[in-house]
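>>> predicted model, plus sequence, below.
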Amino acid sequence: MRVLVLAVGRMKKGAEADIADRYLKRAVQAGRAIGIRSIEIVEIRESRAPDAERRKLEESIALANVIPEGAALVLLDERGEGLGSAAFADQIGRWRDAGQEFAVFVIGGADGLSDTLREKVRMTLGFGQATWPHQLVRIMLLEQLYRAVTILSGHPYHRE
């Protein structure tokens, strides 16, 4: 299985980028042993349209253009389901074991995503009800992906 993290906006250089890179490298390295062939980040340029609806539409079209056909599509949203780390790992493992070729995690822009794209998601995942900056959401997602591959590889999870 391959994992794609699609993010509207760029991660600027600095502490956040360093943390994201660290978790990405760890997840990629640990993932190979359990059948996660790659974890890639694709950044989508933010729309400069003057109104929110047009920005949502343009960003959603750009995202849809890079989502592989048949991917397990997960939207990150504060209204999404809050999964514990073990349940998140279990879901990744079920997709992998079912032969799912791609799991795609989408971090939308500040205005959200179009309803057309939202209708295609298999899961909406949230990291609590608070609104988080996109850079921190990316870090939290990469950390959870790293944690999921370590759980799936049999590494003892500290909460069990």
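Happy to help now that I have it. None of these values were measured; they are calculated from a predicted model.

>>> only C-alpha atoms from now on, for both contacts and neighbour counts.
Fine.

>>> how about the lengthiest strand in the chain: buried residues?
Scanning the chain for the strand with the most residues, using DSSP state E, yields strand 72-81. In terms of neighbour count (16 or more other C-alpha atoms under 10 Å), strand 72-81 has its buried residues at 72-78, 80.

>>> now these as TSV including distance to Leu24?
Listed next are the buried residues of strand 72-81 as TSV, based on distance: C-alpha to C-alpha, whole Å:
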residue	distance to Leu24
Ala72	20
Leu73	19
Val74	18
Leu75	19
Leu76	17
Asp77	21
Glu78	22
Gly80	23
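
>>> looking at those residues, which two lie furthest apart in space?
Based on C-alpha to C-alpha, the longest span within the buried residues of strand 72-81 runs between Ala72 and Glu78 and measures 19.2 Å.

>>> any chance you could map the strands in this structure?
Using DSSP E, the strands of the chain run over 2-8, 38-44, 72-81, 102-107, 123-125.

>>> turn those into JSON lines, including distance to Tyr146.
Formatted as JSON lines, the strands of the chain follow (distance: least, C-alpha to C-alpha, whole Å):
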{"stretch": "strand 2-8", "distance to Tyr146": "12"}
{"stretch": "strand 38-44", "distance to Tyr146": "10"}
{"stretch": "strand 72-81", "distance to Tyr146": "17"}
{"stretch": "strand 102-107", "distance to Tyr146": "14"}
{"stretch": "strand 123-125", "distance to Tyr146": "16"}
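
>>> one more structure, for comparison:
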Amino acid sequence: MKIGLISVGKLSQAFLRDGVAEYAGRLQRYISYNSHELKESKGGSKPDPKVIREQEGERILARVPDGAYLVVLDERGRNYGSEELAEFLGRHMLQGTGELVFAIGGAYGLSRAVKERANLQLSLSAMTLTHQMARLLLLEQLYRGFTILRNEPYHNR
């Protein structure tokens, strides 16, 4: 199985870039991982969030491989604890899922088309997170999930 991450927007702060690089490196010890960082749409002086979501959504969907299991991050999505996420990862590995792709929208979220294509809408928190912080938290949780599956001491049960 491969894991992919499609995210909108550059990481603007060094601590986020460092954290994402750290957890992406850790994750690659367990599984093939790749990421695509898409450019944010600009709306001019009066941005229309719906138009921006649609433009970014088209670019996200263009990056999702055919047959991939798509998980989108949305604050109204399903809540998994760390151990439930590990079980989810383990199930997909056992079922032979070829590619598990996670998508994080931009500042205005995800388009309806992206949500409709998704196999799962996942929430990292009931609180609203910046899309940049969501990327870091997701990678940490994916890494944690693999350490749980291997019964390694990173996750204190």
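Great, that's in hand. In this text, all values refer to a predicted model and were calculated from it rather than measured experimentally.

>>> how alike are these chains, TM-score-wise?
Overlay of the two chains. TM-score (TM-score structural alignment, normalised by the length of the second structure): 0.92; 153 aligned residues with a C-alpha RMSD of 1.3 Å.

>>> neighbours of the corresponding residue of the first structure for Tyr143 of the second structure, just the number please.
Matched to the first structure by TM-score structural alignment, Tyr143 of the second structure sits across from Tyr146. For Tyr146 of the first structure, the count of nearby residues is 23 (other C-alpha atoms under 10 Å).

>>> now Arg29 of the second structure
Using other C-alpha under 10 Å, Arg29 of the second structure has 11 neighbouring residues.

>>> how far away is it from Leu70 of the second structure?
For Arg29 of the second structure, the distance to Leu70 of the second structure (C-alpha to C-alpha, to the nearest Å) stands at 22 Å.

>>> also Val114 of the second structure?
Distance from Val114 of the second structure to Leu70 of the second structure, by C-alpha to C-alpha: 9 Å.

>>> between the buried residues of strand 72-81 of the first structure, which is nearest Ala20 of the first structure?
Leu76 (16.3 Å).

>>> how about that closest one, what's its partner in the second structure?
Under the alignment (TM-score structural alignment), Leu76 of the first structure pairs with Leu73 in the second structure.

>>> please report how far that match lies from Leu11 of the second structure.
Going from Leu73 of the second structure to Leu11 of the second structure by C-alpha to C-alpha gives 17 Å.

>>> ok, the residue nearest the centre of the second structure to Val8 of the second structure distance?
Residue closest to the average C-alpha location in the second structure (C-alpha atoms, centre = their mean): Phe102, at 3.7 Å. From Phe102 of the second structure over to Val8 of the second structure the distance is 12 Å, taken as C-alpha to C-alpha.

>>> does Leu5 of the second structure really touch Gly105, like I thought?
No: the criterion here is C-alpha atoms under 8 Å, and Leu5 of the second structure misses it with Gly105 at 10.9 Å.

>>> neighbour count for these two, which is higher?
The neighbour comparison of Leu5 of the second structure against Gly105 (other C-alpha under 10 Å) goes to Gly105, with 27 against 22.

>>> let me see the contact set for that one.
Remark: with contacts taken as C-alpha atoms under 8 Å, 6 or more residues apart in numbering, Gly105 of the second structure is in contact with 7-8, 53, 56-57, 73, 131.

>>> ok, now Val20 of the second structure?
135-136, 139.

>>> any idea which helix is longest in the second structure?
The longest helix of the second structure (DSSP state H) is helix 131-149.

>>> determine the set of other helices and strands touching it.
Applying 3 or more C-alpha pairs under 8 Å, 6 or more residues apart in numbering; DSSP states H and E, one finds that helix 131-149 of the second structure makes contact with helix 14-27, helix 82-95, strand 99-104.

>>> perfect, that will be all.
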